[in-house]
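Asker: Predicted coordinates and the sequence they were generated for:
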Amino acid sequence: MSAAPAIAAKPAAREPGNAFPVAVVCLAILLVWYVAAIPMNWVVTGPKIEGAGGGLSNTLAFSWNEARPVLPAPHQIAQELWKSVFTVAPWSVKSLLYHGWVTLSSTLVGFILGSLLGIALAIAIVHVKFLAKSLMPWIIASQTIPILAIAPMVIVVLGSLGFTGLVPKSLISMYLCFFPVTIGMVKGLTSPEVMQLDLMRTYNASTSQVLWKLRFPASVPFLFTSLKVAVAIALTGAIVGELPTGAIAGIGARLLQGSYYGQTVQIWAALFMGSFLAAALVWLVGVAERFTLRRMGVKP
């Protein structure tokens, strides 16, 4: 009896990467940006272009290289970033690395405090029934108040008590980032199925054992998802906290200085620096998530 012919297993097709679509979108944004810079800067560059005789070459040259444009061209922002990051000492007040570190320090403190507060509130809400109805609505309502209205009050009150600098900015970051952590952890802590909870009761497990051996491990994916949102919001809170104080250091201070002196290129460079910091922080949380899940035995 002849053996059945072996069928060679075909290798699984690799999914296409995301690099090409992202590159196409980025190129489209750059194209639209360069085109939009021409009419946006016309108020400033129009007389100069007409004085130079007009023409496409003069229009592009003046529109994309104006010292104080309404909308700077992307290459102007890149040049400012290079100059502010790589050509000056990191401890200089002209360095975006220096300003980024000032903002980053208050961001990390606020992020840690907000995460701990959010986890503690979620544990309390899950285990104390009346808190789910009495505390949760207030937590949700707290996020309906604009942070621009709260930040000056927090800074003034804490300043009158002698707390300035890092503390007020960290508390503002904490106020913003505790909310997604609380919501995510409540969802994660209540994610175990009824059968799993019944099994723990069958083993006569205490409330704390159910929390640490079942609820908390089940909530880890929810926790890291909310932490990615929280760390980006914490950076926003730190920048907003620098605006009402007239700070001389930090991304927010850099934005204020640029607005005072009409340096739009400096403003945009500071905004991009803040975006890069937020992206780096979210990436680091993602690395911690993959490491933690791998240690827990979860397949990637």
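Answerer: All right, it came through fine.
Asker: alpha carbons only for contacts and neighbour counts from here, please
Answerer: Noted.
Asker: Report the contact partners of L211.
Answerer: Listed by Cα atoms under 8 Å, 6 or more residues apart in numbering, the contact set of L211 reads L189.
Asker: rerun that using 6 Å as the cut-off
Answerer: The contact partners of L211, taken as Cα atoms under 6 Å, 6 or more residues apart in numbering, number zero.
Asker: Could you name the specific helix or strand carrying A288?
Answerer: According to DSSP states H and E, A288 maps onto helix 264-295.
Asker: how about the helices of this structure, start to end?
Answerer: Using DSSP state H, the helices of the chain run over residues 19-40, 42-51, 56-63, 74-86, 96-127, 129-134, 136-142, 147-160, 166-189, 194-202, 207-210, 216-242, 251-260, 264-295.
Asker: Tabulate these in a markdown table, adding columns for distance to A13 and mean neighbour count.
Answerer: Compiled in a markdown table, the helices of the chain are given as follows (distance: least, Cα to Cα, whole Å; neighbours: other Cα atoms under 10 Å):
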| stretch | distance to A13 | mean neighbour count |
| --- | --- | --- |
| helix 19-40 | 17 | 13 |
| helix 42-51 | 51 | 16 |
| helix 56-63 | 46 | 17 |
| helix 74-86 | 38 | 17 |
| helix 96-127 | 40 | 22 |
| helix 129-134 | 47 | 12 |
| helix 136-142 | 45 | 13 |
| helix 147-160 | 48 | 15 |
| helix 166-189 | 34 | 25 |
| helix 194-202 | 37 | 12 |
| helix 207-210 | 42 | 13 |
| helix 216-242 | 28 | 24 |
| helix 251-260 | 45 | 21 |
| helix 264-295 | 24 | 18 |
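Asker: ok, structure two:
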Amino acid sequence: MRWFRLRAVPVISVLLALIVVWYVAAVWMNSQWTLDQAARAETTPGFTEIVKDTMVQERPKLPAPHQVAVSFYDLVFDKKVTSKRSLVYHAWVTLSATLFGFAIGTGLGIALALGIVHNRAMDMSVMPWAIASQTIPILAIAPMIIVVLNSIGITGLVPKAVISAYLSFFPVVVGMVAGLRSPDAMQLDLMKTYNASATQVLFKLRLPASMPFLFASLKVGIAAALVGAVVGELPVQQGGLGARLLGGSYYGQTIQMWAALFMAAILAAVLVFIVARVEAGVLKRMGMAR
């Protein structure tokens, strides 16, 4: 009961408040359609009729929560996972690109961080370019990446993974650099008194000290990789949650768009949770957490 009061009650309270605000916004945004239809029919609907109509429109500006929930259930549980109408199918397409890109971005980020920490030339040259790379809007660079890779015969999963890696490597670089530099001067001096080599300092001191920083970065990186995969699916339209979002936008299927958006949010939450559980296990094994 103590855990429920401290953890669950605040979350449920915020969720209920958001749902209430969502319903109010749905009535406000969708009421214009009801009023326009009533004006054409030369009738004057009451408040109850307006609210009732805004809850059941086929293509509302803002779907009500129950409409999104019904559509989500239908697209997840009532469709075969192999069907291209299933959100599970599209979530798998997005997830595969996300994990591939995240692996590339994490490996590249750790490698760059090691070079930056141990080489002053890389610190002065690579780090500014890594920062500058994040100023380019992903919506502008994603089609360019896909076109360039397609021109040399690379299609399918790889272009989307490259976009995911582009977004995920930067948090890993920044976090890993901060973690590798987190040992203070006294700890580094102690390693020198033991006549430790640079490799021993790295594996005995710098890497263990960097683990909390690394996992904090990985949580950001995995979410960014998912965003990159979704954005990468917009131009190619070969499946994935991004394709579902764009398809819903083309045909005014706002309920489908919101269902796909919720699937992406759930997928991101699951990925971050998995990273958090791995973090807890690793840090506990290293004696850094209970």
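Answerer: Yep, that arrived. Predicted model, so just to flag it, every value in this text is computed and none were measured.
Asker: After superposing, tell me the mean distance of the helix holding A288 of structure 1 to structure 2.
Answerer: Aligned to structure 2 and superposed, helix 264-295 of structure 1 gives a mean residue distance of 0.5 Å (mean Cα distance after the TM-score superposition for structure 1).
Asker: Check stretch 232-239 of structure 1 too.
Answerer: Mean deviation of stretch 232-239 of structure 1 relative to structure 2 after superposition (mean Cα distance after the TM-score superposition for structure 1): 0.2 Å.
Asker: quick check: that stretch aligns to which part of structure 2?
Answerer: Mapped onto structure 2 using TM-score structural alignment, stretch 232-239 of structure 1 covers residues 223-230.
Asker: and that stretch, how far from the chain's centre?
Answerer: Distance, stretch centre to chain centre, for stretch 223-230 of structure 2: 5 Å (Cα atoms, centre = their mean, to the nearest Å).
Asker: returning to what we had before: can you check which part of structure 2 the helix holding A288 of structure 1 sits on?
Answerer: Per the alignment by TM-score structural alignment, helix 264-295 of structure 1 matches residues 254-285 in structure 2.
Asker: from the chain's centre, how far out does the matching stretch sit?
Answerer: Here the centre of stretch 254-285 of structure 2 is set off from its chain's centre by 8 Å, with Cα atoms, centre = their mean.
Asker: Find the residue closest to the aligned residue in structure 1 for A103 of structure 2 in space, skipping its chain neighbours.
Answerer: Matched by TM-score structural alignment, A103 of structure 2 corresponds to I112 in structure 1. Excluding its sequence neighbours, the residue lying closest to I112 of structure 1 (Cα to Cα, 6 or more residues apart in numbering) is M174, at 7.8 Å.
Asker: what's the spacing between the aligned partner of the one you found in structure 2 and A25 of structure 2?
Answerer: The equivalent of M174 of structure 1 in structure 2 is A165 (alignment by TM-score structural alignment). Look at A165 of structure 2 and A25 of structure 2: by Cα to Cα, to the nearest Å, they are 36 Å apart.
Asker: Then T48 of structure 2?
Answerer: Going from T48 of structure 2 to A25 of structure 2 by Cα to Cα gives 16 Å.
Asker: Residue in structure 2 paired with I140 of structure 1?
Answerer: The alignment partner of I140 of structure 1 in structure 2, by TM-score structural alignment, is I131.
Asker: just to revisit the earlier point, touching, the match of M174 of structure 1 and G107? I think so.
Answerer: No: at 9.4 Å, A165 of structure 2 does not count as touching G107 under the criterion of Cα atoms under 6 Å.
Asker: circling back: and the match of I140 of structure 1, what does it touch?
Answerer: By Cα under 6 Å, 6+ apart, no residues touch I131 of structure 2.
Asker: Then N30 of structure 2?
Answerer: For N30 of structure 2, the contacting residues are 54, 60-61, by Cα under 6 Å, 6+ apart.
Asker: If we use 8 Å, what do you get?
Answerer: Contact analysis of N30 of structure 2 by Cα under 8 Å, 6+ apart lists 54, 60-62.
Asker: ok, and these in structure 1?
Answerer: With the contact criterion set to both residues aligned by TM-score structural alignment, their matches' Cα atoms under 8 Å, those that also touch in structure 1 are 54, 60-62.
Asker: picking up where we left off before, and the helix holding A288 of structure 1 with helix 96-127, angle?
Answerer: Going by axes from the mean of the first three to the mean of the last three Cα atoms, to 10 degrees, helix 264-295 of structure 1 is angled at 50 degrees with respect to helix 96-127.
Asker: which helices and strands does helix 264-295 of structure 1 pack with?
Answerer: Secondary-structure packing of helix 264-295 of structure 1 (3 or more Cα pairs under 8 Å, 6 or more residues apart in numbering; DSSP states H and E): helix 74-86, helix 96-127, helix 216-242, helix 251-260.
Asker: okay, the ones you listed in CSV with distance to P16 of structure 1 next?
Answerer: Formatted as CSV, those follow (distance: least, Cα to Cα, whole Å):
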stretch, distance to P16 of structure 1
helix 74-86, 29
helix 96-127, 35
helix 216-242, 24
helix 251-260, 37
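Asker: among those, which is nearest P21 of structure 1?
Answerer: Of all these, helix 74-86 sits nearest to P21 of structure 1, with 20.1 Å by Cα to Cα.
Asker: once the structures are aligned, where does the closest one end up in structure 2?
Answerer: Using TM-score structural alignment, helix 74-86 of structure 1 corresponds to residues 65-77 of structure 2.
Asker: so how far is that stretch from its chain's centroid?
Answerer: Using Cα atoms, centre = their mean, the offset of stretch 65-77 of structure 2 from its chain centre is 21 Å.
Asker: List of residues touching it?
Answerer: Against stretch 65-77 of structure 2 from outside (Cα under 8 Å, 6+ apart): 19, 22-23, 55-56, 85-88, 255-256, 258-260, 263.
Asker: Check stretch 132-141 of structure 2 too.
Answerer: Contact partners of stretch 132-141 of structure 2, identified using Cα under 8 Å, 6+ apart, comprise 167, 170, 228, 231.
Asker: Now do that stretch: distance from first to last residue.
Answerer: Criterion Cα to Cα; first-to-last residue distance in stretch 132-141 of structure 2 is 13 Å.
Asker: about what we covered before: any idea which of the contacts of stretch 65-77 of structure 2 is the one closest to Q238 of structure 2?
Answerer: Distance to Q238 of structure 2, by Cα to Cα, is smallest for R85 among those, at 12.6 Å.
Asker: what sits against that closest one?
Answerer: For R85 of structure 2, the contacting residues are 75, 79, by Cα under 8 Å, 6+ apart.
Asker: and it, how far is that from A265 of structure 2?
Answerer: When R85 of structure 2 is compared with A265 of structure 2 (using Cα to Cα), they lie 18 Å apart.
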